[in-house]
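Peer 1: Predicted structure and sequence below. I'll ask about it afterward.
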Amino acid sequence: MINKYNQLLAFLFIIICVSCNKKEDKKLISKEIISPEIVTSFDIPLTDSIYDVKQEYKDNVPVFPWTNGNIEKYDHFVLDKNGIPLFEYEGKLDYFPGSYIQVASTYYASYKETKSEDSKNKFMNIANFCYNNLTEIKDFSVLNTKTLVNGYDLKSPWPSALVNGFAISVMLQAYDITKDKKYLIASQKMVRAYNTTIEEGGVLSYWDKVPYYEEYADPKSHVLNGFMFSLAGLYYSYKVTGNLEAKALFYQGMGSLASKLREFDAGFTSNYNKLKVNTKEEVMETYASALNEDPDHYLELEIYQLLSLYNWTGQYFLRDYAHRFLKYDTGIVDGMYDKPKYESITASHTIDPVNYGIEHLNNELWSWGNYWSTDKVGTEIVVEFGKERQNIEAVVFYAAGEDFMPDNFDVYVFQKEWVKVASSLQIRKTLSNSILADNGDKTNVKVYYLNKKQTGTALKVVFNNLGKNKAIALREFNILFDRWEELEIIRAALDKYTIN
């Protein structure tokens, strides 16, 4: 179960600019293929020299990837007497570096976009607060968090690879404004935290001997989006200053991602981290799609991150996993592709159309909330795609309980006419799982893989029985098919975050 600290950060994590233009001449920092079977090891080139900002970025240090200047969303934030944002956790207001560091990034983006002195001053206020609260250990620095977060094995204060990733850029941006080299030195020392284990005060752990940069200082947690945020910080340092330590650590992390990304593929969504949740009934995994009123939030964030990393490196495994995760997405991809996945979805019968109507099958609230239900044998669900879809490979049911899961149905695809392509009783491959949403609601998920991939403009499911409870109750209904066209639109929009 994803804890309330993540609810606090969820609002901040997707700060993607939607008005992005495609760049035709994309420059990649490497086209070397990283094998998913091999983690590349690097000798980290340590130096006592200070990496200055490259000449092309003098007085023009770029914004941090995935950041825009939308400062209006911070109007309601609580500030301390010095103007530093405070955040509520477990009923108490406190300083959370993972949050206020992102606020700083947004103010810097606003300053670059508008030249607003107010945005510049607010950025520098938070940047100086970050600098003054850095913890220096030997030859590296971290921005620690004091508050312990439920669900993780932490000791206060604890460092975060995500926080350091953002802070690396904030220090370089502060240097851009002030020309004070103390910020350059601080940024460089924060890079070295990625080459230092958690036990020594850094952010590095080893997952089956594979180096992993941890968002939480819990060596077994392995948060995926936090790891990719940390890669963005290393990428930023290398591209803006030429820091060879950052470059080596970035590619070390890319090797780790190539080795471990498959571990986050749950078959219908992604794993948020690799921790387990113990309930009275079973041990459950934590998923990227079981949070707040937008269950696909973190899944979409991971898609953005994977595609950005693909833009930066040209590594095809990143694009392929982004496509896989996009197929799992159940609705509108907020900010980058604001169009519904389906043109329409209808049902021939509904028990209570007003309170439990068919619209619940396509509203993305599949890990909690309301559901659609029927108590009539022969009920049909029809999904219109709006255009021909290729490689239709599976249907996914998200039931409001195991006893409400359909187990006897037929699948039809429209190819000039309706063609029966599968019977659930003959399907050879399935995947079953369950999700515990943050509010405690449990959802059972079952994926039925068609024996042969199909092509069509619509799909229909006909239920041949009603199961143990004499009814079928579904929170969501998903169909897995190719989405390469949408993926390319999103990828092109994200290319503005490539630093040449």
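Peer 2: Great, that's in hand.
Peer 1: Going by C-alpha atoms from here, please, whenever you check contacts or count neighbours.
Peer 2: Fine.
Peer 1: Count the residues that sit near residue 133.
Peer 2: For residue 133, the count of nearby residues is 14 (other Cα atoms under 10 Å).
Peer 1: quick one: the helices in the stretch 351-500 of the chain?
Peer 2: Assigned by DSSP state H, counting those that start in this stretch, the helices in the stretch 351-500 of the chain fall at 484-494.
Peer 1: Quick one: the strands in it, in order.
Peer 2: With DSSP state E, counting those that start in this stretch as the criterion, the stretch 351-500 of the chain has strands at 372-374, 380-399, 409-414, 418-423, 429-436, 442-463, 472-480.
Peer 1: What is the shortest one packed up against?
Peer 2: Right, the one you point to is strand 372-374. strand 472-480 (3 or more Cα pairs under 8 Å, 6 or more residues apart in numbering; DSSP states H and E).
Peer 1: Give the buried residues for the strand it packs on.
Peer 2: Of the residues in strand 472-480, 472, 473, 474, 475, 476, 477, 478, 479, 480 count as buried by neighbour count, 16 or more other Cα atoms under 10 Å.
Peer 1: putting a second one here so we can go through both:
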Amino acid sequence: MGEVSLKEKVSILRRSKKAHNNKKYSMAIRGYNQIIEDKSLPVHIINEARVCKLLAEQKAPVSKKYSFSPDFMEVCENGKKYYKDNKCSYFLYKDYDTFKKYFNLQQDWVYVESDHFKFDHKGIPMVKYNDEFYYNTVTVCQYGLWLYDRYIDNKEDKEKFLNAADFLIDTIKKDGSFRYEFKYHHYEPLDVGWTSSMSQGQALSVFARAYNLTKDVKYLNSGGRVLKYLLTPISKGGVMDNLETLDDRLKDKVFFQQYVNSTSTYTLNGFIFTLIGLYDWSNVNCPGNIYYSNIAREYWDKGLNSLKLIIPYYDIGEFTAYDLHHVVKKSKPSSSDFYHSVHIEQMNALYNITKDHYFKNIRDMWISYVRE
């Protein structure tokens, strides 16, 4: 392609983004299509137009912080290579029911003891961090959900599941939070006592199932406390954020942060696990939980609305990013072969719950990136 033609297409992209942010979505999409259909263009320009088109189709603005860097392609290619070399895979359930199997299939080998993983004397999993073993709330929740799936299959492990649920109750702090007792690093240091929306959300998924099995009000009471903390804004010591760091026009849109950093990084998998927890708790609509069930449904709806406005940013060409650090901080994307599979399974779960073909289309697009 000649230099003049390339400059012309870059100009079309710039004008299309301007039209897009002026809410002239049809005009913007026409411009994006001109770029997407021109296979002689550099791949990073085509991918930027493709992501912007996905945003325009949702009538979501394009963040002024967003551009598709050529560096993204290296991350993308490495991710696909690791995915193939590590024989990653995904499992797609055909439906989702709060009181049946969880959507995130886990293999038995995940819970085999090793140098970095063990069970305590009560059968609760512990993980090694900084050369010491600690309880990780998400690990306990996921272990509990794995046990619940086994119970659905063969009625085994009910007591082990309830043991995990009861352990979670015992570790809830006065403010309704689960606190990590070890230091961690995610772009920046997280001190002892850090919290995560994912812990809160997955605990709701556990408590919803525990209450359904037992009708014991202790699970209702615990779920209510956990939900209250989940809905506490970061400014007040919680984990509920908004999308302002990504785009100030989206400051009224909620987001639940898996990691609370000084700059919001918007981890995708943790946000969706949290939303699934809200959905699960909204289905515990017994007389003692009507208020919290309704609140959970309200924030499930709000979270879904936010998610649809930002999903395209996680697409880095032919792979997915772990979070949006690459947008808000203009860095290389953080990516993982394992989490690409998780993202596919999460899109599938959201489609099964909502029947919204948007999630199905995203799922199928992300599957196409790793299909041999």
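Peer 2: Great, that's in hand. It should be emphasised that the depicted structure is a prediction, and the values quoted were computed from it without experimental measurement.
Peer 1: Let me know which of the strands of the stretch 351-500 of the first structure is the nearest to residue 22 of the first structure.
Peer 2: Nearest to residue 22 of the first structure, of all those, is strand 380-399, at 24.4 Å by Cα to Cα.
Peer 1: In the second structure, point out the residues matching the closest one.
Peer 2: Per TM-score structural alignment, strand 380-399 of the first structure has no counterpart in the second structure.
Peer 1: Kindly report the same for stretch 193-200 of the first structure.
Peer 2: Aligned by TM-score structural alignment, stretch 193-200 of the first structure falls on residues 229-236 of the second structure.
Peer 1: buried set for that stretch?
Peer 2: Buried, per 16+ other Cα under 10 Å, within stretch 229-236 of the second structure: 229, 230, 231, 232, 233, 234.
Peer 1: For residue 7 of the second structure, state which of those is nearest.
Peer 2: Nearest to residue 7 of the second structure among those, with distances taken as Cα to Cα, is residue 234, at 43.4 Å.
Peer 1: which stretches of the second structure form strands?
Peer 2: Listed in chain order, the strands of the second structure (DSSP state E) span 117-119, 125-129, 132-134, 184-186, 188-190, 240-242, 254-256.
Peer 1: Show me what residue 258 of the first structure lines up with in the second structure.
Peer 2: So residue 258 of the first structure corresponds to residue 308, using TM-score structural alignment.
Peer 1: go on, residue 271 of the first structure?
Peer 2: Under the alignment by TM-score structural alignment, residue 271 of the first structure pairs with residue 321 in the second structure.
Peer 1: now the residue nearest the centre of the second structure, nearest residue through space, not along the chain?
Peer 2: With distances taken as Cα atoms, centre = their mean, the residue of the second structure nearest its centroid is residue 269 (2.2 Å). Leaving aside its sequence neighbours, residue 269 of the second structure sits nearest to residue 343 (Cα to Cα, 6 or more residues apart in numbering; 6.4 Å).
Peer 1: Please tell me I have it right and the one you found contacts residue 271.
Peer 2: No: here residue 343 of the second structure does not reach residue 271: they are 10.9 Å apart, not a contact under Cα atoms under 8 Å.
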